[in-house]
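*Asks:* need a 3D model of the following:
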Amino acid sequence: MVGTVLVTGATAGFGKAIAHRLVKDGYRVIGTGRRQERLDELKSVLGDAFLPFRLDMDDTASLRALPDSLPNGWQTVDVLINNAGLALGLDPAQTANIDDWEQMIRTNVSGLVEITRALLPGMVDRNKGHIVSVGSTAGTYPYPGANVYGATKAFVSQFMRNLRSDLLGTRIRATNVEPGLCGGSEFSNVRLRDDAKAADVYKDTHPLLPEDIAETVSWIVKLPAHVNINRIEMMPVCQASAGLAVKHGVD
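*Replies:* All right, here's what the predicted structure looks like:
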């Protein structure tokens, strides 16, 4: 075994693929999520190298108590994968659902910050650890309807940069992984609340897949201890950053 990894949002998509890949790589993996039945399914497949741990990223008290809540033998977390996150809606800011905005902020920002702060002191005490957050190209490139979702991912990007600055002088690594168009997960189904519309997002494309993200995370965490990948941006070849938008007919 090469260490213990905690993956948030392990019940589907990127998190599930990352859990599978890192167990295959020889890590012990703590997988968190709200859906206990899915965690149990992962346990049945991955065996004793996987610990299912129910955790709600909205529950601040549980996040702060996490280091002492883990069972004996699992409390030393070497790698934290901040994967849990979501997008809700594509409405413009002036008509967007404010409750959706608040939920994205709680999960993508507050939850990520809380769990990082909970586990970071232990890493610093041991002078060993790696924090990997799953950001998004939406944190760099704006598009209509991204409003708060894009802002939360921009926060994650800057938080990880500043985290690395704070950790200068330690052997703790910090990385932001920023995927673009990615299929094979529940992301668009949750965002659009419509399976048909979600399928249309990927129609006639060859998007990234959760396994591609897992492969990238696997490479990052296995690099020599003196190597830190600050950020890595990923897109499928069918996608590129667009030019500035122009709306004709506007004074």
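*Asks:* okay, CA-based contacts and neighbour counts for the rest of this
*Replies:* Will do.
*Asks:* and the helices in the stretch 151-251 of the chain?
*Replies:* Taking DSSP state H, counting those that start in this stretch to define them, one finds helices in the stretch 151-251 of the chain at 187-192, 195-201, 210-222.
*Asks:* other SSEs contacting the shortest one?
*Replies:* When you say that, I think you mean helix 187-192. The contact analysis (3 or more CA pairs under 8 Å, 6 or more residues apart in numbering; DSSP states H and E) places helix 187-192 against helix 195-201.
*Asks:* and the helix it packs on, which residues are buried?
*Replies:* For helix 195-201, a neighbour-count test (16 or more other CA atoms under 10 Å) marks 198, 201 as buried.
*Asks:* Proceed likewise with the subsequent sequence, for comparison:
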Amino acid sequence: MSTQRTAVVTGASSGIGEATARALAAEGFRVVCAARRIERIEVLAAEIDGLAVRLDVTDAESVAAFAAQVEAVHVLVNNAGGAFGSDPVETADPDQWAAMYDVNVLGLLRVTQALLPALRASGDGLIVNIGSTAGRWAYEKGGGYTAAKHATRVVTETLRLELNGEPIRVSEVAPGMVHTPEFALVRFDGDQAAADAVYAGVPDPLVAEDVADAVSWIATRPAHVNIDELVIKPRAQAAVHKVHRIPS
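*Replies:* Modelled structure (predicted):
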């Protein structure tokens, strides 16, 4: 019988999810790469000797079908998420807020519920939720995303309380400014100039591999060690509103 541990990573088709899948595979995990874009995760899974399974965390039927294909789970990384729009509260689109809550919070809920039996059965389970510094501090024009990520944080804390005494650890990794190819581009509806402006002049923002390194470190701690939360920001970012930028 194989003693290899299995990790599930949602949103593994790009960015932090893809980097996390690679990092966990490098630590010896068999990684189940989960995302909507099956062609991307099939390539990734082939490269890291993992398994690609299509998953839409906003669709209950998709989550149920996914869970049916995954038998053993030792680590679950709830990474699927995203930000949509950057309007002030006064003019914000409620549909965008609903979409952010659906993927960042309800998606996390659906997948966690579906995989908890397997995590429990493993005898040494770990849930790592990818949060954000937006789940700790508010900022202008980010109300919908900060609300969703605050909810992610509270769900994580609640789950840790409810699972106390069981063989499951619960952690949150909360990154600050991470420069990935898609996050800001999606937020600004494909406006490359607006996406680039987020990182303009910032020396060395975090990259996806920095966050993945934190997740893999948590996943390789001894079973009795729970890392409640890990907040990671680049040196240039002292706070959400305080970022050092080099003038162009």
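*Asks:* give me the TM-score for these two chains.
*Replies:* The TM-score (TM-score structural alignment, normalised by the length of the second structure) is 0.92; 238 aligned residues with a CA RMSD of 1.6 Å.
*Asks:* before we move on, back to that, so which of the helices of the stretch 151-251 of the first structure is nearest Gln158 of the first structure?
*Replies:* Nearest to Gln158 of the first structure among the helices of the stretch 151-251 of the first structure is helix 210-222; the distance by CA to CA comes to 19.0 Å.
*Asks:* can you check which part of the second structure that closest one sits on?
*Replies:* Mapping helix 210-222 of the first structure onto the second structure (TM-score structural alignment) gives residues 208-220.
*Asks:* and the residue mapped onto Arg191 of the first structure from the second structure, how far is that from Ala83 of the second structure?
*Replies:* Alignment note (TM-score structural alignment): Arg191 of the first structure maps to Arg187 of the second structure. Counting by CA to CA, to the nearest Å, the separation of Arg187 of the second structure from Ala83 of the second structure is 5 Å.
*Asks:* quick one, which of these two is more surrounded?
*Replies:* Higher neighbour count among Arg187 of the second structure and Ala83: Ala83, with 24 against 17, using other CA atoms under 10 Å.
*Asks:* if we can go back for a sec, chain center to the match of helix 210-222 of the first structure: distance?
*Replies:* Its chain's average C-alpha position is 11 Å from that of stretch 208-220 of the second structure, according to CA atoms, centre = their mean, to the nearest Å.
*Asks:* in that stretch, what's buried?
*Replies:* Those would be 208-216, 218-219, for stretch 208-220 of the second structure by 16+ other CA under 10 Å.
*Asks:* same deal with stretch 84-94 of the second structure?
*Replies:* Judged by neighbour count (16+ other CA under 10 Å), stretch 84-94 of the second structure contains these buried residues: 84-86, 92.
*Asks:* which part of the first structure lines up with the helix or strand encompassing Val8 of the second structure?
*Replies:* Val8 of the second structure is part of strand 6-10 when elements are defined by DSSP states H and E. Taking TM-score structural alignment as the measure, the first structure aligns residues 4-8 with strand 6-10 of the second structure.
*Asks:* mean deviation (superposed) between stretch 146-158 of the second structure and the first structure, please.
*Replies:* Superposing on the first structure and averaging over aligned pairs (mean CA distance after the TM-score superposition for the first structure), stretch 146-158 of the second structure comes out at 0.8 Å.
*Asks:* residues touching the alignment partner in the second structure of Arg171 of the first structure, list them.
*Replies:* Per TM-score structural alignment, the equivalent position to Arg171 of the first structure in the second structure is Pro167. When contacts are counted by CA atoms under 8 Å, 6 or more residues apart in numbering, Pro167 of the second structure touches 120, 123-125.
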